[in-house]
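# Sequence first, predicted model second:
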Amino acid sequence: MHNEISPPLVLVDGSSYLFRAFHGLPPLTNSKGMDTGAIYGVVNMLRSLVKDYGPTHMAVVFDAKGKTFRDDIYKEYKANRPPMPDELRSQIAPLHKIVEAMGFSLIVEPNVEADDVIGTLAKQASKEGVHCIISTGDKDMAQLVDKHVTLINTMTRTDMDRKGVVDKFGVPAELIIDYLALKGDKVDNIPGVPGVGDKSAVAMLNGIGGVKEIYDNLDKIAELNFRGAKTMANKMAEYKEQALLSYELATIVCDLDLNTELTSLSIDEMNKPVLRELFAELEFKRWLSEVSDAETLAQVSKNQDSAAQSTSDSSDSVAVINTDAYITVFSENQFAELKEKISTAEYYAIDTETTSLDYMQAELVGFSFAFVDGSAYYVPVAHDYPGAPEQLDREWVIAQLKPLLEDTSAKKIGQHIKYDKNVLANYDIQLAGIKCDTMLASYVLNSTATRHDMDSLSLKYLSHKTISFEEIAGKGAKQITFNQIDLDTAAKYAAEDADITLKLYAALVDLLEKEEGLSELLNDIEVPLSSVLASMEQTGVLIDSQKLAQQSQDLAARILELEGQVHELAGEAFNLGSTKQLQHILFEKLELPVKKKTPKGAPSTAEEVLQELALEYELPALIMQFRGLTKLKNTYTDKLPRMINHRTNRVHTSYHQAVTATGRLSSTDPNLQNIPIRTTEGRLVRQAFIARPGYKIVAADYSQIELRIMAHLSKDPGLLNAFAKGLDVHKATAAEVFGESLESVTDNQRRSAKAINFGLIYGMSAFGLGKQLNIPRYDAQAYMDKYFERYPGVLTYMESTREGAKQLGYVTTVFGRRLYLPEINASNGLRRAGAERAAINAPMQGTAADIIKKAMIVVNDWMLSLVEKDTIIMVMQVHDELVFEIKEEKVNEYTLKINALMEECVSLDVPLVVEAGIGDNWDEAH
């Protein structure tokens, strides 16, 4: 046997890695919307294993479909796991094909788990003296470790031998089953013994022995040194049956009749034709190049359409990244040389390393630069851990760099460069001359293909896994800040950021230039807007903290009152925040109708369910009020005062350009987009957004912008006419649909027409409209039919947009932004219908987003041209609204100017109308 297997034998827990890759890596898709991220993660791991260990024998083991013997033993086994998402299930079959085509043995054994197959093979190897490596992320496998068997986790780059098991769990491998039996396992829903945690389990196992020995010596537990030892024996006795059941569930079966000899697990030759076909379909271009000749690659490239070019992995043209070429700058001479090279470079990537993600609190620790592909520089200025080497003075470096960074020549490239611009502003550097932001380039190319952080982009476009911050700084409470990180480690991480940014720029610009209009969208809207947003973020908004404190008190009283009313109606007190208790009250005690179920089959208490129930029942209506006020209190009235910056006395939000699929901006810390406007309490919160003395708040809002865009896109004569004449469009629609004169339209008819107008924009069905208007579906359908009869251009536009989306895989805004719809041709009817609704709405939402962005750029340019710059600041952007703080004597003049600039920043077939309000606070102004 020793002669036939060249150790180690490698056994891979394919199911463990499949789930971890799916949940831990960015959600990648190919140009056809096929999910590929989990496949990429697992195949990458398999390739690393072969490279690192050079095995001759290897098996990849997956769980089979359906139940296992453990489900028969305990029906609740793994019951708390949600159903496998379709996005993951669809990746299993192609992954299995790749595993086999790579030459590995694929094992899928029915009625047992992958763990049992691996356990059986590992024990077989151990008996024959063959060193076996089990590649898994599953802690249960620690029970298999012995002198021949080791665990490795390629995702965390750790391994575990016998000593490693004791170091991690506190008990040897022989007691891991007992450990799991006592402590339980939430992941697999193994119950264990309630009240037994890590410390008590380890104390009992080391002090007495395994589960059997503990139950033979319950009286000895009280003598052990752990909290609760005196009463533990009674608890153990009470849950004996559960502990023994848990032991059985946690035990990996190691004696399956597999009919598999270890020698049969030899790695075969790759099946290159099959791999070529699979890698081409999945668009893994670098791996495709490895299994293809030049002729095949040329054919594949020729066959890929433009959508594929926009979203595919462009890594085949990228050299392997060599971190040996990174240089750390310590001396003034080195820095002078670097500065000279930066000055003469055509363009360069820049990145700052800091102590915080909060741009208002962040302190500079270092700068990294790259201007030649494959090399990068790190300039440390504030690593201050004990024993840190001497570095250049931060103030000196900043003074040296200031002229370069403030130079308006378009040379700087960054990844999320707005953050760097904000940090540098704290050091009196106004970063200018921004050529490109790779985050925004990826977002413009395809907003839905991937997340747009550097780690995700590097993986997708360069096939390179970057060093993550958690790898060098740790996680959670133990995470250290960048200034505390060892300089050798920090330099490689920081220089890689600049190097990757430069490489991404080359890859993304190439892809953008192949697609009409996308480079202009990036360069004319997104990149200039980034600087406008940075300015707004640095300015911040003034908050009346005393007003919010009073509102918090008022809300607390109202919440308490509502809670009392709910308890009275329910006939008992219960925790309104507990889903289980609420389910019991609503659906068991009060027997309200179940409208929807959770994935686990329990009655849903989600917002839309309560909304529907609230139409007929008082209790759900009160619970909705309770939830709304609680959220308002926790999110805004309690939190906003704590977010006031001590240096500026203002609140500074973060605007995000690369999050929503449609191009809309979003904001966090605080989220300004979600402050309710239709409730009294929400409007009260807006009253706390104020102007400083001598200034007023001005809020300028586009009126009915999405309906106007619908008129422009559909070219419907009726809608165009209504807007051209300045009619009340909802009233005009009501007159058409209900066959009335404009003067005769009732408020109720106008309300129905408004629901139809906005419903159609969001792709609402007759069923949805009926629900909203509280009328039968056939009446709602009749309204819609009448609407399309009067506005036929709208129906034509909707149908052609849907069809175009199915053919191209995307829709576009008026300004050429592409909004990809990966599920427009999905086999799942619900997902396809959702994509079709999005196809109708996305061009309007996306165009509205483009318009407000253009308006912000135009208004900002005007503000910069003013001689008296302290007379106006832009403080917020919320949906279709811009909010300003303007000096009182300039309010009327500037408001007229802002209105004109916003209305004229783009030209559509209908006039844009801006309504501006003025007040001492945001509520008064809107």
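It's in. Numbering: from 1, shown residues only.
# C-alpha only now, for contacts and for neighbours.
Fine.
# OK, contacts around the residue positioned nearest the centre of the chain?
The centre of the chain sits closest to Arg451, judged by Cα atoms, centre = their mean, with a distance of 6.7 Å. Arg451 makes contacts with Pro26, Pro27, Leu457, Val659, as judged by Cα atoms under 8 Å, 6 or more residues apart in numbering.
# number of nearby residues for Gly694?
By the criterion of other Cα atoms under 10 Å, Gly694 has 11 neighbours.
# I misspoke; the intended subject was Asp198.
Asp198: 13 neighbours (other Cα under 10 Å).
# Could you find the closest non-adjacent residue to it?
Lys183 (6.7 Å; Cα to Cα, 6 or more residues apart in numbering).
# Do I have it right that that neighbour meets Asn189?
No - using Cα atoms under 8 Å, Lys183 makes no contact with Asn189, being 11.2 Å away.
# dropping in the other structure now:
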Amino acid sequence: MAALPLVLVDGSSYLYRAFHALPALTTSSGQPTGAIKGVISMIKRLHKDYPDSPIAVVFDAKGKTFRDELFEDYKAHRPPMPDELRSQVQPIHDIIDAMGLPRLVIDGVEADDVIGTLAAQAEKDRPVIVSTGDKDMAQLVNSHVTLVNTMTDTVMDEAGVKDKFGIPPELIIDFLALMGDKVDNIPGVPGVGEKTALALLQGIGSIKDIYANLDKVAELEVRGAKSLGKKLEAAKEQAELSYQLATIKCDVDLELDLAALQPGEQDSERLLTLYKELEFKTWVDELNRGGSGESNEADADSPAEVEANYQVVTEQADFDAWMKKLRSAELFAFDTETTSLNYMQARVVGVSFAVEPGEAAYVPFGHDYLDAPGQLSEDAVLGALKPLLEDPNVAKLGQNLKYDANVLANHDIALRGIAEDTMLESYVLDSTASRHDMDSLALKYLGHSTIHYEDIAGKGAKQLTFNQIALDQAGPYAAEDADITLRLHRELSPKLAQHDSLVSVYREIELPLVPVLSRIERNGALVSRDMLAKQSQELAVKIDELEKKAHELAGGPFNLSSPKQLGEILFTKLEIPVIKKTPKGAPSTAEEVLVELANDYPLPKVILDYRSLAKLKSTYTDKLPELIDPNTGRIHTSYHQAVAATGRLSSSDPNLQNIPIRTPEGRRIRKAFIAEKGYKIVAADYSQIELRIMAHLSGDEGLIKAFERGEDIHRATAAEVFGVAKEDVSDEQRRNAKAINFGLIYGMSAFGLGRQLHIGRNEAQSYIDLYFERYPGVLRYMDDTRKLAADKGYVETLFGRRLHLPEINARNGQRRQAAERTAINAPMQGSAADIIKRAMITVDAFLQKSKLDALLIMQVHDELVLEVKEDQVDELKAELVKLMSGAADLAVPLEVDVGVGDSWDEAH
């Protein structure tokens, strides 16, 4: 009987990878737990995959290693471990110890060296599995040692190393030594990158062979081959040093033998305490049910125990059987595989669905690679699915179904019956979680590492589109998407159901918004290519003039886009005082620094103007024409529901939310957004909505009365704070009052207000004190909100959306205060987001039912933008005011400003 493999886990590799890959989870007390969840999930996965094998987890020790003695700058550029990760290291160690697993930390060497040594000892008697995400470990692979990456679900043996790197394992050290490693600061040979290193190793052999045959280097088919030999000769010592640094030490003197790597007894009581402290409810339940940290085999509720049974459907009878299942299902998971991420251009090449966990199918019809097997026809599959997909009474589940709705529209299918969306379920449950994509959610809620697209399609310029991927790889990937979506829904839905207010946000705001956004995206906005081209030309002239002016002020030419050169000009040559430094100690040339310096020095002002115009040109006037769809002649942005923590929508390609409007040049970009001939642009905008929400939430009588009387709120505030009659308020006093009004709802301090108004901190504080004297309800609201947030760990919008505040009880004062500022502002921003979303839903419903020739074409901040037939403008305006002002019932009226014009700028 073959010996069971020894499993060696590269704990340090997984620690960083889990930290960066997973959502930023925290407990209610503010303890970060994302990396803990990720690392322990991966160890649990290994336990499941190798149930009877000994498993040891190895971590890097603190302090220097022998490599630091070889090369003083080894890993010198690595930033210190982030505090959020540092605080998770000890809990990980504690859990591993409580699981009864050997945990190794050896001084003077790295985890790689300990793993290499143990692998070399063990491979004589048994196979070795090294679980890591570190490419350097590929040098250890041989007929007895295999690498496993549980994050990407990949296994790498000798053939796998050659497939991935183009060279066998025995040349990996040479590969790393030649091209160097920026992360570890291994120098390598200057001028030798990945392609050149591969050419040398494949064409000549090892580093030793290369230096013995430098005359052959010039014959290689590689860029700069003629001069490469001299570069190698000049860097011989550097290459030899790099080889030493890259070599994993396999003869570390360890004070333990392989017998010590047998697992000890699990301390279930200690594990239970740790899981409860870290709020890992699923793992607590597992322990309580089975007395084990692992999912009990008899535990039918554990998602980790679902066995996958995936089918690639290429026969009509099998497809008919699945259609029967879909028709009889209460809910089915559905997903499309397409040729592109551009929803206007994408074509569907296959569809997948699942009805029960672990049971899923992929039906391909558009895979057209050479020797692709026979598939059902597109007409047959989509023709049969169309009535089902368009039936509003047939419930569908998906992950980001808005995308699927858009691409199905390219095939003349209108997706209806969107009943559930796991991306939105996750987002509504906790919008502060950094990722709501399926891969992250599967790992977080199911402990499952999904097949990643890059695993089957490759990366970069050579990445395949889905129609080019072989069915034996495409099938499991696509079917898994549907299966995992269904399983995720079964995990997320009960969690959501525990909170009626969250169910309401999900069912009444987010889900109904999906088809609305899909329509807006596909409607698109008409943009004048000629106007943008003209503006680009004019901006280029202004940018050139600013560059010349900057050179004059600097006393000579320099690269305005280089922070280093700019810093030398400002702080060395011109001897301007240094206000702030970068983390590395260099004088900062960040925007906020230049803004402050621009008050006293001309060059920083010119640099700011240059940067502003250069960004306008590159981001908008040059870029927008490239985004015009060749078929529609319009720009089609993508709206994202599950990004901003407050509930606000964001957009990309282009980002409509960030088009600058504070400068004439920025506003001019909106002039290029035009109406079709015979139509007008109508822009409807909520007036001072967040201040109105503040009045409602605080119940402050002074604010409420000012809004009820329809007063200019900033003028009214100025009159109160500065003690003058409203008619005597100066423009400067009104500006200051506006800064106070908005500053306080964003949690601005006296210091921040002073900087904005260019006054002293004490004077700014006196303004704030006067404000709170006149509006005591606002102060009371702020104090109560801080306390409530600290107690609950979250705040809520008017409609029940929760905004979690993981740092609200942080020990670090700065982080806690930042969380308190968010606690005050988030209910206002979040309520404003909910109101505009509710307005979009009602306006869209009106447009769908009415006979008006009008389209919703954009949503930006608190504004809806429509394109309407000229003779129907008045009717639409009246309806917009009624619908938008009725989107919420506040203690003060919601005011809607409506503008009309031939362009967005005119209408705004």
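Okay, I see it. For clarity, every value in this text was computed on a predicted model and none was experimentally measured.
# what's the TM-score for these two chains?
Comparison of the two superposed chains (TM-score structural alignment, normalised by the length of the second structure) gives a TM-score of 0.93, and 903 aligned residues with a Cα RMSD of 2.9 Å.
# any idea what Glu470 of the first structure aligns with in the second structure?
Under the alignment (TM-score structural alignment), Glu470 of the first structure maps onto Glu454 of the second structure.
# quick revisit: go through the contacts of Arg451 of the first structure and say which is closest to Glu823 of the first structure.
Pro27 (14.0 Å; Cα to Cα).
# which outside residues touch the helix or strand Trp322 of the second structure falls within?
According to DSSP states H and E, Trp322 of the second structure maps onto helix 316-328. Identification of contacts with helix 316-328 of the second structure by Cα under 8 Å, 6+ apart yields Val313, Phe332, Val355, Val363, Leu376, Leu385, Leu388, Val394.
# please redo it, this time with the cut-off set to 6 Å
By Cα atoms under 6 Å, 6 or more residues apart in numbering, the list of residues contacting helix 316-328 of the second structure from outside is empty.
# same check, this time on stretch 718-728 of the second structure
By Cα under 6 Å, 6+ apart, stretch 718-728 of the second structure touches Gln733, Arg734, Ala737, Leu770, Tyr771.
# For the residue nearest to Asp198 of the first structure, grab the count of nearby residues.
24.
# Residue in the second structure paired with it?
Using TM-score structural alignment, Lys183 of the first structure pairs with Met179 in the second structure.
# OK, contacts around that match?
With Cα under 6 Å, 6+ apart, Met179 of the second structure has these contacts: Gly188, Val192, Gly193, Glu194.
# repeat for Leu521 of the first structure
Counted by Cα under 6 Å, 6+ apart, Leu521 of the first structure has zero contacts.
# again, 7 Å this time
Arg817 (Cα atoms under 7 Å, 6 or more residues apart in numbering).
# what about the alignment partner in the second structure of it, which helix or strand?
In the second structure, the residue paired with Leu521 of the first structure according to TM-score structural alignment is Val505. Per DSSP H and E: Val505 of the second structure is located in helix 500-505.
# mean deviation (superposed) between that helix and the first structure, please.
Helix 500-505 of the second structure: mean distance to aligned residues in the first structure after superposition is 1.7 Å, counting by mean Cα distance after the TM-score superposition for the first structure.
# so how far is that helix from its chain's centroid?
Computed by Cα atoms, centre = their mean, to the nearest Å, the chain-centroid distance of helix 500-505 of the second structure equals 25 Å.
# Same check on stretch 615-634 of the second structure?
Worked out by Cα atoms, centre = their mean, stretch 615-634 of the second structure lies 24 Å from the chain centre.
# what does it correspond to over in the first structure?
Under TM-score structural alignment, the match for stretch 615-634 of the second structure is residues 631-650.
# quick one: buried residues of the matching stretch?
Residues of stretch 631-650 of the first structure classed as buried: Leu632, Lys633, Thr635, Tyr636, Thr637, Asp638, Lys639, Leu640, Pro641, Met643, Ile644, Arg650 (neighbour count, 16 or more other Cα atoms under 10 Å).
# Skipping adjacent residues, who's closest to Glu676 of the second structure in space?
Leu526 (7.2 Å).
# Need the counterpart of the one you found in the first structure.
For Leu526 of the second structure, the residue aligned by TM-score structural alignment is Leu542.
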